[in-house]
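Participant: Predicted coordinates and the sequence they were generated for:
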Amino acid sequence: MSNNQERRYTDQGEGQNLPKDVVGAVERKLREGDSFSPRNTDTPEFVSAVESASKTFQLRTQEATETAGADTVRTAKPSEAKKRELSPEQSKATLQTLRVRFQNNPHLHKGVKFEDVKKSLEANPEALWSIAQMEAKGHKPDVYNTDDKGFDVGTCSKESPESARNCVYDKEAADWFRKNRPNETFNGSAVEMAQEMGIDLMDPTLYKEVLQKKGKFDLQTWSWLLTHSNIRSTDNALSGARYGGGVYVAQSIATYPYDTRAFRGSLRVSWKA
């Protein structure tokens, strides 16, 4: 290979150290994005050497890309949505906390054995994860309703949880508030917070006819409750409270947050035979 041919692939000036062989020179230029087109002045040996070096470089590049792609997939896994499942230690701690509250509030679940609840939750890791989220947010979750098919774990704190107070009802209400009251602060929406925990808002019938008949809740606060679309379409949503000796479920403007109103959540779990 002549010096001119080698310089064609190295762009090295006079006095610079040139690559020892054409392979190194070709790979360097290909990495820089150059391509090879034979000239009439190139010797057959030079053309053959360059073509061979080009093929070798392409194979290496393909292998490196495939390897990098595999590494990218492996690296991307941690950024994927995490499974709603607790570690063994977290599961044990969550069940123990629930057990203590369950035993301290027998009036909420007369005739129910905690071992049956425990067995059902151990068979439903996602439900146990949701209960842990409720616990972390101050909902004081407990079993408050049962039937032949399963049981309901709900917000059993005496007052509406502080962590969620000053919230509007749902995303639609939150979007309206951000647009129309940009200088005022609020605490998100009840529906979205419940969804993040994997639970629903408590049904108003369960709130009034079950939970509030087993204890006295929301004496100083209000709680957003599950609202049917025919009510929500009027820009209102349901919230409940106990005052004046009675329990009330009333329509409220969904876009108005109050510092004495959060929400009550509920989670349905099937019995494990």
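Facilitator: Received it, and whenever you're ready, just let me know what you need.
Participant: alpha carbons only for contacts and neighbour counts from here, please
Facilitator: Will do.
Participant: all strands of the stretch 101-250 of the chain, in order?
Facilitator: Using DSSP state E, counting those that start in this stretch, the strands of the stretch 101-250 of the chain run over residues 141-146, 150-155, 200-201, 222-224, 236-243, 246-253.
Participant: Go through these and pick out the most buried.
Facilitator: strand 222-224 (a mean of 29; mean count of other CA atoms under 10 Å).
Participant: ok, residues contacting that strand?
Facilitator: Contacts of strand 222-224 with the rest of the structure, by CA atoms under 8 Å, 6 or more residues apart in numbering, involve 159-160, 169, 190, 201, 237-241, 260-264.
Participant: what's the answer for stretch 51-65, then?
Facilitator: So stretch 51-65 is in contact with 22-23, 26-27, 30, going by CA under 8 Å, 6+ apart.
Participant: ok now that stretch, how far from the chain's centre?
Facilitator: Relative to its chain's centre, stretch 51-65 lies at 41 Å (CA atoms, centre = their mean, to the nearest Å).
Participant: tell me the SS of Leu267?
Facilitator: Judged by DSSP: H, G, I helix; E, B strand; the rest coil, the three-state class of Leu267 is strand.
Participant: from what I can see it touches Asp203, true?
Facilitator: No. Contact criterion CA atoms under 8 Å: Leu267 and Asp203 do not qualify, at 10.5 Å.
Participant: here's the one I want to compare it with:
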Amino acid sequence: MPGQSKKKLSATEQDELLQVLQLRFQKNSKRHQGIEWKEVEKKLLTKKEKLWSLNQMEATGGEPDVISYDKKTGEYLFVDCSAESPSGRRSVCFDKEGWESRKEHRPANNAIDMASEMGIELLTEEQYRQLQQLGHFDAKTSSWIQTSGSIRKLGGALFADYRYGTVFVYHNGAQSYYGSRGFRGCLRV
């Protein structure tokens, strides 16, 4: 993968990111009750490649924060917690196949490839609904979410948003893109 060796933050970048993450963590304690920052930070410092991915999430407007801890795997789940779909990840098709199927007006990228390049994954429907339990996200935007192979095989892809006090999951052609649709990612650390 091009640029693989560059997927490392300088000491200054690492310190700045950790400060941003810690401040957000402390400001939004309801998202991760029972989880202590010092434990999250300790884990991050042993998995520095994850810091690069979190920095990518931050740089594209995602405002990543911890929303849960998986006792089985011992991993913290960081998710984009920006109020709206991250601004630096909008106007993208669902995947490369959808992007290639467009004969004209192709967007610059697609959600699946962008997420892969960043070292993150699109949220599942379950994760999206879990996030919505912590606040109201995507009230003006929408976000592509993971889509089953059977739906994708037929040319479709799923996206979700929050309207009328409800989380909606919809379908669209994977080749479609809109200025208000991006994607939210998750990262296990």
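Facilitator: Thanks, I have the structure now. Bear in mind the structure is a predicted one, so any value in this text is a computation, not a measurement.
Participant: picking up where we left off before, tell me which of the strands of the stretch 101-250 of structure 1 lies nearest to Thr10 of structure 1.
Facilitator: strand 200-201 (67.4 Å; CA to CA).
Participant: Which part of structure 2 matches that closest one?
Facilitator: Mapping strand 200-201 of structure 1 onto structure 2 (TM-score structural alignment) gives residues 121-122.
Participant: With stretch 217-225 of structure 1 instead?
Facilitator: So stretch 217-225 of structure 1 sits over residues 137-145 in structure 2, by TM-score structural alignment.
Participant: how long is that stretch from one end to the other?
Facilitator: Length of stretch 137-145 of structure 2, first residue to last, CA to CA, to the nearest Å: 14 Å.
Participant: swap in stretch 140-155 of structure 1?
Facilitator: OK, stretch 140-155 of structure 1 end separation, CA to CA: 6 Å.
Participant: and what of stretch 101-111 of structure 1?
Facilitator: 15 Å.
Participant: List the contacts of that stretch.
Facilitator: By CA under 8 Å, 6+ apart, stretch 101-111 of structure 1 touches 114, 142-146, 211, 214-215.
Participant: more neighbours, Leu267 and Asp203 of structure 1?
Facilitator: Leu267 (23 against 17; other CA atoms under 10 Å).
Participant: Contact partners for that one?
Facilitator: Counting by CA under 8 Å, 6+ apart, Leu267 of structure 1 makes contact with 127, 152-154, 199-200.
Participant: With distance to Arg84 of structure 1 as extra columns, can I get those in CSV?
Facilitator: CSV is the format used below for the contacts of Leu267 of structure 1 (distance: CA to CA, whole Å):
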residue, distance to Arg84 of structure 1
Ala127, 8
Asp152, 19
Val153, 17
Gly154, 18
Ile199, 12
Asp200, 16
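Participant: Could you give the separation of the longest helix seen in structure 2 from the chain centroid?
Facilitator: Looking across structure 2 with DSSP state H, the single longest helix is helix 11-27. Offset of helix 11-27 of structure 2 from its chain centre (CA atoms, centre = their mean): 18 Å.
Participant: Stretch 174-190 of structure 1 now?
Facilitator: For stretch 174-190 of structure 1, the distance to the chain centre is 22 Å (CA atoms, centre = their mean).
Participant: Could you pull up the contacting residues of the residue nearest to Lys47 of structure 2 when sequence neighbours are not counted?
Facilitator: Spatial nearest neighbour of Lys47 of structure 2, chain neighbours left out: Val189 (7.3 Å); criterion: CA to CA, 6 or more residues apart in numbering. Applying CA under 8 Å, 6+ apart to Val189 of structure 2 gives the contacts 43-44, 47, 50, 75-78.
Participant: And Gln212 of structure 1, by the same measure?
Facilitator: Here Gln212 of structure 1 is in contact with Val247 (CA under 8 Å, 6+ apart).
Participant: likewise Lys158 of structure 1?
Facilitator: 216-219.
Participant: Which one of those is nearest to His228 of structure 1?
Facilitator: Closest to His228 of structure 1, out of all of the contacts of Lys158 of structure 1 and judged by CA to CA, is Asp218, at 21.7 Å.
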